[in-house]
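> Predicted structure and sequence below. I'll ask about it afterward.
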Amino acid sequence: MDRAKTTSSEGSIGSDFLQLDVREAPPGGLADWLAGQLRAAVADGRLPVGGRLPASRVLAAELRVSRGVVTEAYQRLIDDGHAEGRGRAGTVVVAAPVLPPSPSPTRFSASRVITPLPGAEVFDAVRAVPARIDLTPGVPDLTAFPRAAWLRAERAVLDELEPSHFGYGDPRGAPSMRLAVSRWLARNRGIRVDPGEIIVVAGVAQALTLVGEVLRQHGVRSVAVEDPGSLGARQHLHHCGLATPPVPVDDDGLVVSSLAAPAVLLTPAHQFPTGVVLGGSRRRELLRWAAAGGIVIEDDYDAEHRYDRAPVPAVRSMLPEVCYTGSVSKLLAPALRVGWLLAPPRFFPDLVAAKRFADLGNPVLAQLVLARLMETGELERQLRVVRGRHRRRRDAMIRALASALPSAVVHGAAAGLHLTVTFEGEVDDVAVAAAALAEGVKVQPLSWHRQLPGRPGLVLGYAARTVSEIEEGVAVLGALVKSP
């Protein structure tokens, strides 16, 4: 074995990475051109400090030039201090050119991020703004992600995988994942479903997009939504070309008697953002409406997180014709992008086709790891851990609100990951949220989630913040609301 060859080429960056094309070099200036290309790659970070250049003979062969051209170019980098020759370790980048300082960034305008009529990009814009206290709703405690359990499950899965598992799979999802989801839903949501009827999706967001596309194929042009109801969900439906007529929500949930559209999207277990539960009489009304031909889309939004009440069964457990969707975003982490979609037979083949052409199916490895966590009981253990932590943070936010905003009405405390507060009088919730963002505190104005007139308010996530952060953030809100 040529040990020098093995050492010099292993771990180096080949010319294909830099996209070098010797046809761009001027006649008779190959070494100058190559040295310039390498300096540029060091300057813009493609060749990082500490990175090893390809062995001269390897790069010469790839570029189809003499080895002397490459060694001369390397020597020029060494001479000007960008690189250093280290014998068998090769030629290593040791310094980058000092670039002129970037102009100071313009201080962001909170009022341009938090606007009365937010566009489709608003959530991306808000996430991009740094804040010392982020009370954005819908985010679990990301520090509680079960890293050790995930790594154990991942190692076990990799030990058992056959080579065929690394190929393209069923667009509906890995069979073991669909089986695990069917058992999870039976245990936790009272839903009995065959694994073959489940489609694994990239979160509820993708589920809504797939359902919206298929409903349009079936001639549906509008999907009624709760009011107040999720701005993000409305945006996904609008992207599919669907209208979203609002239906009022009161203390008993969606006012079913106001439904006029052919389909409805609702969050019956823990309504977003008010936190109310769809009452028994309203559920019976909804079943009658569906029996008459209405299409029900159920987003089982953060239904696992309950503190002061018994579990509320999913509507899908009572009505198999429901399009049902859920995910692990509120239980583990949104970054996993794993959820599930159940649909009645009349829509199922078209939804599978839509998923196939969207992405050929979710990444399989994450599905297999998550399935193992579900089947071994790790996910239930994780839920018990975060439920206690979230309850303590919810209680801290309720106490802080009572102190800083005693006149505000608190909604949705029995379950979930957020609280909604509403105000009496002339409070501009958009202005308050923008002012809070300027002070380093992120919240969402309730008016973002309304299409109909209603009381102003704020939607406040508590699960991802410590007690002291919650107290400080709510104190900032209290000072802003009381300001003239």
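Okay, I see it.
> can we go C-alpha only for contacts and neighbour counts from here?
OK.
> Contacts only, for the most centrally placed residue in the chain.
Nearest to the centroid of the C-alpha atoms of the chain, with distances taken as Cα atoms, centre = their mean, sits Pro334, at 4.0 Å. If you count contacts by Cα atoms under 8 Å, 6 or more residues apart in numbering, Pro334 has them with Val139, Gly203, Val328.
> now, among those residues, which is nearest to Ala153?
When those are compared for distance to Ala153 (Cα to Cα), Val328 comes out closest, at 16.3 Å.
> Now do the strands in the stretch 151-300 of the chain.
With strands called from DSSP state E, counting those that start in this stretch, the stretch 151-300 of the chain shows them at 198-201, 224-227, 246-250, 253-254, 263-266, 295-299.
> Tell me how far the shortest one lies from the chain's centre.
Relative to the chain's own centre, strand 253-254 is displaced by 27 Å; criterion: Cα atoms, centre = their mean, to the nearest Å.
> still on that earlier bit, how close does the residue nearest to the centre of the chain sit to Thr209?
17 Å (Cα to Cα, to the nearest Å).
> do Val22 as well
When distance is defined by Cα to Cα, Val22 is 46 Å away from Thr209.
> Same check on Asp350?
13 Å.
> what do you get for Ala224?
Between Ala224 and Thr209 the distance, using Cα to Cα, works out to 15 Å.
> one more structure, for comparison:
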Amino acid sequence: MTESWATFGADLHLDLAAGRGLRAGLTEALREAARSGRLAPGTRLPSSRSLAADLAVARNTVAEAYAELVAEGWLTARQGSGTRVAERARARRTAPAPAARVRHPARRGPAYSLVSGSPDLGGFPRAAWAAATRRALTDAPNEALGYAADARGRVELREALAGYLARARGVYADAERIVLCAGFAHGLMLLSKVLRGRRVRDVAVEGYGLGVHRELLTGAGLRTRPLRLDGAGARTDELPGKAVGAVLLTPAHQFPTGVALTPERRTAAVDWARTTGGLILEDDYDGEFRYDRQPVGALQGLDPDRVVYLGTASKSLAPGLRMGWMVVPDALLEEVLAAKGHTDWTSGAVEQLTLAEFIRSGAYDRHVRGMRTRYRRRRDAVVGAVSDRASVTGVAGIAAGLHVVLDLARGMERPVLQAAAGQGLALEGLSAFRHPGSDLPPREAVVVGYGNPPDSAWSPTLSALLSALP
């Protein structure tokens, strides 16, 4: 049977010179590709048989062109290694260098980082994840690799999440009501669109929180109304006076102050939602990580019909996976799916199948427990190290999460941040998270994201922090 060209080796695009013989044109095209750098030194070329078939020329034509370029030094040919572009081939200049150029010093980023919101990426379980990927691909049906048929995402992951969230976070969920998304921001964008479609104009948010989340809401045409915060969490008892259609909360571990919403405040939020028909958007961003307390379950468990639960793998695994999920009330599901249909940024089927296998096999629980131990040691190191610093008046938010808040003496936030920058340390002040419309009194503090540094940089990063604190 005649072999198809599609059965041969690597493809190679060549611009054959017009008006020349086949061999001469092929030789010049290969020479120019190597000389210009389009074919990098070390690039392996197709066999003479494969290239001849692709170009529909005699094999001898290709063999002679290769031989000529080997003799000229543009190519090398070794038994068992094939024909390659010679290492000494270098790209030519395509334009003259400018007569003069103003040189600016290269900008260097900070040497260390204690910015909140990121886990230790060096702790990502690469070997276990790769093993889960192999198992998931072995078992995956062929249709899983096609175009997505269900806007909610792969059913395998939705089923695995339904079991995990019920067991670990107290969420009432079934696979039918879970919608996969590409992280919390994507989920919030979809919900913002749904809220606008429901003619909601105002959303309550916590007085301290991520500015990017407020910007997503305002970018969708929604106004944000700040709730006051105290040691019991957001003042959800003030919701009835806010005239809002939804509220965004971080009940398990308020970001960034670190307090948990008390049972009374949780009940107040649910009572408000039931009375007004409002929605609660629950951001459970780091609910797996707790140290000195019993797990605080999801607010969604109090009323699955009034709470949209949002979670991600960004803190537990890595933000680069772009993996998030929403547990959506029945009455909201079709609207969320309609919004998602035009902005489906959900991670690919292979990643979804892998995470499903990772959860089902118990590898996810093992990884979380291991990272919980690592982060607790870091938290203890921070708390112990700053205990004798005169500028630090208190440490808050230590019971859970990946960051702590260091309260500072009056007027010290700016000087500490400046000193940190001088140490090459990226650090955030609490004031950066304050809602611009909040009437909360100013609080001098820095937010220390101890989950961020890799193990190899942990000691010098902690030293840089201590050097910035008088």
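Here it is on my side, so go on. Small disclaimer: the values here were computed from a predicted structure and weren't measured.
> still on that earlier bit, quick one: which of Val22 and Thr209 of the first structure has more around it?
Thr209 (20 against 13; other Cα atoms under 10 Å).
> Show me what that one lines up with in the second structure.
Structural alignment (TM-score structural alignment) places Thr209 of the first structure against Met189 in the second structure.
> same question, Leu286 of the first structure
With TM-score structural alignment as the matching criterion, the partner of Leu286 of the first structure in the second structure is Ala269.
> hang on, that match packs against Leu239?
Yes - at 7.4 Å, Ala269 of the second structure and Leu239 qualify as touching, with contact defined as Cα atoms under 8 Å.
> The two: which has the busier surroundings?
For Ala269 of the second structure versus Leu239, neighbours defined as other Cα under 10 Å are more numerous around Ala269 (26 against 21).
> contacting residues for the closest residue to that one other than its chain neighbours?
Sequence neighbours aside, Thr236 is the residue nearest to Ala269 of the second structure in space, at 5.4 Å (criterion: Cα to Cα, 6 or more residues apart in numbering). Thr236 of the second structure is in contact with Leu227, Arg265, Arg266, Ala268, Ala269, counting by Cα under 8 Å, 6+ apart.
> Leu16 of the second structure contacts Leu26, doesn't it?
Yes - with contacts counted by Cα under 8 Å, Leu16 of the second structure reaches Leu26, the gap being 5.8 Å.
> The match of Thr209 of the first structure: what's it in contact with?
So Met189 of the second structure contacts Leu216, Leu217, Ala220 (Cα under 8 Å, 6+ apart).
> Map the first one onto the first structure.
Spelled out, it's Leu216 of the second structure. Taking TM-score structural alignment, Leu216 of the second structure has His236 as its aligned residue in the first structure.
> Report the aligned residue range of the second structure for stretch 113-122 of the first structure.
Taken onto the second structure by TM-score structural alignment, stretch 113-122 of the first structure occupies no residues there; it is unmatched.
> for stretch 297-306 of the first structure, same thing?
Using TM-score structural alignment, stretch 297-306 of the first structure lines up with residues 281-290 of the second structure.
> roughly how far is that stretch from the heart of the chain?
Averaging C-alpha coordinates over stretch 281-290 of the second structure and over its chain gives two centres that are 15 Å apart (Cα atoms, centre = their mean).
> and if you look at stretch 281-289 of the first structure?
Relative to its chain's centre, stretch 281-289 of the first structure lies at 32 Å (Cα atoms, centre = their mean).
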